[in-house]
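Peer 1: fold the following and give me the result.
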Amino acid sequence: MQSAVLPDGRQIYCVNAYEVEFGIHEIFSDDLTARGLRLPANGTYLDVGANIGLFSLYLRDRCPQARIIGFEPMPAVFAPLAANLAALTPPGEAVELALGDRPGWAEFDYFPGIAALSTQNRAVGQTMAAGLRALLGGHQAGSEVQHIVERTGAAEAVADDGFLDALLRPERVRAQVDTLSAQIAALGVEAVDLLKIDTEGSEREVLAGLAEADWPKIRQLLVEVHLGPEVTETMAADLRGRGFSTTIGAHPLSQGGAAVFHIYAARP
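Peer 2: This is a model prediction of the structure:
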C-alpha cells in the first residue's frame, strides 16, 4: 500500500497516490443534497465498488453516526479500503466481494496503474482507459481537470514513450461475487438510506441481484453508469417506475469522451 494526504491534512491508504486527487475531485465536489439526496446522520450506506473508500470518507464527514459498508473485490484495492474504513470513527465495514446477479466467481480486468478503472466489463474498461488517456494528454479536459493533471505531474509523464500504455495495461484477476440481497441478509441490513454503485459497467448486474422483496428497503441510490446515455435513461426510467424521482449528471471523465453518467434517485 501507499499513502496520500487529503487537502484537510488527513492521511489515507491507497494503491497509487497519484490517483487520489482525481477521486477527491470527482467525489468531494459533488453536493449530493443539491441533487435531491438526503444524508441522515445515523443512516445505513452501502458503497458498492468502494475502491479505497473515498466515498465512504465523504459520507463519514457528513454522517457521523452512520453505518457505512464498503464492497470491493480487487485484493490489492481491498487492503487500503479495509485500513481506511477501520480508521473511521466509528469504523466502517469492508467486505471483499463483487456484487452481481448471481453468486460465484468472475474474471476482472484489474489496472494496477489506475486501480479505479478495474472492471468485469472489458469493453467498458477499454472505453474508460481511452477517456483517461485523452484527459491525461490534455485533450478535451475542462480547466479543473487540467489543473489536477498539471499538479500531479502527469502532463510531463505522458510525454514519455509508452508511459500511458504501461499505465493503462490491465491484469486478469479472479474474484468472488455475491448478490446484493444475500449481503443485505448476511449483514442484517433492514433499510438502506443510500445505495451507491460504481462498478465500471456492472451496475445493471448489481441491481439484478436485488430481490423484489428487498426493493422497498432501498430509499435512495447513486448509480454511476458506464454504458452510455441510452442505458442511463433506461435505468433511470426503471427507477422512476419503482417510485423514485431521478436526476442525471455527467461524470468528469465524460470530458475525455467516455460516456459516463450519474443517476441520483430518491423516494419522495
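
Peer 1: please make it C-alpha for all contacts and neighbour counts, starting now.
Peer 2: Will do.

Peer 1: how close does the residue nearest the centre of the chain get to residue 89?
Peer 2: Note on the chain: the residue nearest the mean C-alpha position is residue 198, at 3.4 Å, using Cα atoms, centre = their mean. As for residue 198, its distance to residue 89 is 24 Å (criterion: Cα to Cα, to the nearest Å).

Peer 1: cool, residue 178 as well?
Peer 2: In this view, residue 178 and residue 89 are 28 Å apart by Cα to Cα.

Peer 1: of these two, which one has the most company?
Peer 2: Using other Cα atoms under 10 Å as the criterion, residue 178 and residue 89 rank with residue 178 on top: 18 against 12.

Peer 1: SS state for the more buried one?
Peer 2: strand (DSSP: H, G, I helix; E, B strand; the rest coil).

Peer 1: nearest spatial neighbour of it, skipping sequence neighbours?
Peer 2: Distances taken as Cα to Cα, 6 or more residues apart in numbering place residue 103 nearest to residue 178, at 4.1 Å, with adjacent residues excluded.

Peer 1: so how many other residues sit close to the one you found?
Peer 2: A count of nearby residues for residue 103, using other Cα under 10 Å, gives 15.

Peer 1: stretch 48-60: which residues count as buried?
Peer 2: Using 16 or more other Cα atoms under 10 Å as the burial criterion, the residues of stretch 48-60 that qualify are 48-57, 59-60.

Peer 1: doesn't residue 60 make contact with residue 88?
Peer 2: Yes. If you go by Cα atoms under 8 Å, residue 88 and residue 60 touch, sitting 7.4 Å apart.

Peer 1: you'd agree residue 116 is in a strand?
Peer 2: No. Looking at residue 116 with three-state DSSP, it is helix, so not inside a strand.

Peer 1: where do the helices sit along the chain?
Peer 2: 17-28, 54-62, 75-86, 122-136, 143-152, 154-157, 163-167, 180-186, 203-208, 229-241 (DSSP state H).

Peer 1: with distance to residue 250 added, can I get those helices in TSV?
Peer 2: Below are these laid out as TSV (distance: least, Cα to Cα, whole Å):
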stretch	distance to residue 250
helix 17-28	11
helix 54-62	17
helix 75-86	25
helix 122-136	14
helix 143-152	14
helix 154-157	23
helix 163-167	24
helix 180-186	26
helix 203-208	16
helix 229-241	10
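
Peer 1: I'd like the structure of this one too, to check against the first:
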Amino acid sequence: MKTETAKQAGAGRLFLLPNGLKVAYQSKAEVPHLYDDIFDKQVYLRNGLRLKRGDCVFDVGANIGLFTLFVHLFYPDVDIYAFEPAPPLFEILERNVSMHTARANLFNCGLSDMEKEATLTFYPNSSGMSSFYADLDEEKQSLRSIMLNQLRKGMEGMKGLIKHADDLLDERLKNVTFDCRLRTISSIIAEKGIRQIDLLKIDVQKSELDVLRGINPEDWDRVRQVAIEVHDIEGRLQGIVSMLEGAGFRVVAEQDDLYEGSIMYNVYAARDEQNAPLEHGAAAGYQAIQERAKKQGESFYKSRRILSHRREE
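Peer 2: As a prediction, this is how the structure comes out:
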C-alpha cells in the first residue's frame, strides 16, 4: 500500500516551469528548487565545466529528469545516460523524457561500487533526499538548515513555516522503501561501448563515493568532467577531492549559500585540456536559455511528437 501511495503522488499532474516547459513531478514543492538549481544557477556547469555537441553525459540520480531536459534543450545531439533507482521517480522521468522527446537512455537502477541490490529509503514529499544511506536526523538537519537560510534570504512565507518546522519536517520525511538494483559505471561503459564520458553528473544523497569507486582504474581516462553533490561525512569531501586530483583532474569545491550549515557541498573536476572559456552557462545568456526552452515546449504541445528515448533494463 505504501508503494502505491508513493507512485500516485505525482500521477497525471504537470508543472509549468518559468521557461514555458511543462513537466510531470513527484512533489510540487520541490520543482521550483530543482529548476532554480539546474536552469537558473546551472549548478552542474560551473567553474569551467562545459558541454559541446556530440558529447556524452551521465546523469546519475536523475530524479524527474530536469537536468536531462536541460542538456537536451541546448545540445539535442548529446548522448544522455540517465539513472534513477526509485520506481516512482523513474516513471516520471520516463514521462518527461517522452513528452519532450529527449535523446536519452534511461536506466531504472542506481550506480554503486559493485553490482548488487540495496534498499532505498524514498521520501515522496522530499524525493531529492531519498537515499540508500538514510538517516532521519541528518535529513532533518539538512532540511532545517535550508529553511533557515531561506528565511535569512527573506524568502516569502518562510517565517510562518519555521514556526511549524517540526511538523513540516515530519511530513516531508515520511518514507517508504524499495529494493533496487545497483550497477557500476564501468559495467555500463563495457555494455554500451562508451568511449568517453564528457560530463559525469552525480547527485545521489550520500552514495557519491560508491559511484566513483565503481569506475575501474582503466576507465578513469574516459571521464573528462565531473560535477558532484558531496555529503561531507567523516571527511568524505576531502577524500573525494583527493581521489579526483589523483585521477588527474583540476578540482574546485564550494558550498552554495542555501546549504550553509549543512554537510552538502558541490565538487567540480575537469581535465587540464578542458580549461577553456565556457561555451555554455553565463556566456549563453539566460534570455537565450529561456527562449530556446520555450520554443521546445511550444513545439511539443503543438505536434505531440513520438517517443525518442530508450528504456534500458
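
Peer 1: still on that earlier bit, residues touching the residue nearest to residue 178 of structure 1, list them.
Peer 2: 176-179 (Cα atoms under 8 Å, 6 or more residues apart in numbering).

Peer 1: and residue 184 of structure 1, by the same measure?
Peer 2: Residue 184 of structure 1 sits next to residue 190 when contact means Cα under 8 Å, 6+ apart.

Peer 1: alignment lookup: it to structure 2.
Peer 2: In structure 2, the residue matched to residue 184 of structure 1 (TM-score structural alignment) is residue 189.

Peer 1: quick one: its match from residue 292 of structure 2, how far?
Peer 2: Taking Cα to Cα, one finds residue 189 of structure 2 at 31 Å from residue 292 of structure 2.

Peer 1: with residue 72 of structure 2 instead?
Peer 2: With distances taken as Cα to Cα, residue 72 of structure 2 is found 11 Å from residue 292 of structure 2.

Peer 1: just residue 268 of structure 2 next, same as before
Peer 2: Distance from residue 268 of structure 2 to residue 292 of structure 2, by Cα to Cα: 26 Å.

Peer 1: same question for residue 258 of structure 2.
Peer 2: Distance from residue 258 of structure 2 to residue 292 of structure 2, by Cα to Cα: 28 Å.

Peer 1: repeat for residue 161 of structure 2
Peer 2: For residue 161 of structure 2, the distance to residue 292 of structure 2 - Cα to Cα - is 36 Å.

Peer 1: for residue 41 of structure 2, same thing?
Peer 2: Taking Cα to Cα, one finds residue 41 of structure 2 at 17 Å from residue 292 of structure 2.

Peer 1: and residue 261 of structure 2, by the same measure?
Peer 2: On the measure of Cα to Cα, residue 261 of structure 2 and residue 292 of structure 2 end up 36 Å apart.

Peer 1: now do residue 129 of structure 2
Peer 2: For residue 129 of structure 2, the distance to residue 292 of structure 2 equals 30 Å [Cα to Cα].

Peer 1: tell me which of these two has more neighbours.
Peer 2: In terms of neighbours (other Cα under 10 Å), residue 129 is the more surrounded of residue 129 of structure 2 and residue 292; the figures are 21 against 15.

Peer 1: what's the more buried one aligned with over in structure 1?
Peer 2: Here residue 129 of structure 2 is matched to residue 117 in structure 1, going by TM-score structural alignment.

Peer 1: now do the contacts for its match.
Peer 2: 110-111, 125, 128-129, 200.

Peer 1: what of residue 115 of structure 1?
Peer 2: Applying Cα under 8 Å, 6+ apart to residue 115 of structure 1 gives the contacts 15-16, 51, 77.

Peer 1: sorry, back to before: can you put the contacts of residue 117 of structure 1 in JSON lines and add distance to residue 242 of structure 1 and neighbour count?
Peer 2: Shown next, in JSON lines, are those (distance: Cα to Cα, whole Å; neighbours: other Cα atoms under 10 Å):
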{"residue": "110", "distance to residue 242 of structure 1": "34", "neighbour count": "26"}
{"residue": "111", "distance to residue 242 of structure 1": "35", "neighbour count": "21"}
{"residue": "125", "distance to residue 242 of structure 1": "30", "neighbour count": "23"}
{"residue": "128", "distance to residue 242 of structure 1": "30", "neighbour count": "26"}
{"residue": "129", "distance to residue 242 of structure 1": "34", "neighbour count": "25"}
{"residue": "200", "distance to residue 242 of structure 1": "24", "neighbour count": "23"}
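
Peer 1: export those as CSV, with columns for distance to residue 71 of structure 1.
Peer 2: Formatted as CSV, these follow (distance: Cα to Cα, whole Å):
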residue, distance to residue 71 of structure 1
110, 16
111, 18
125, 19
128, 21
129, 23
200, 14
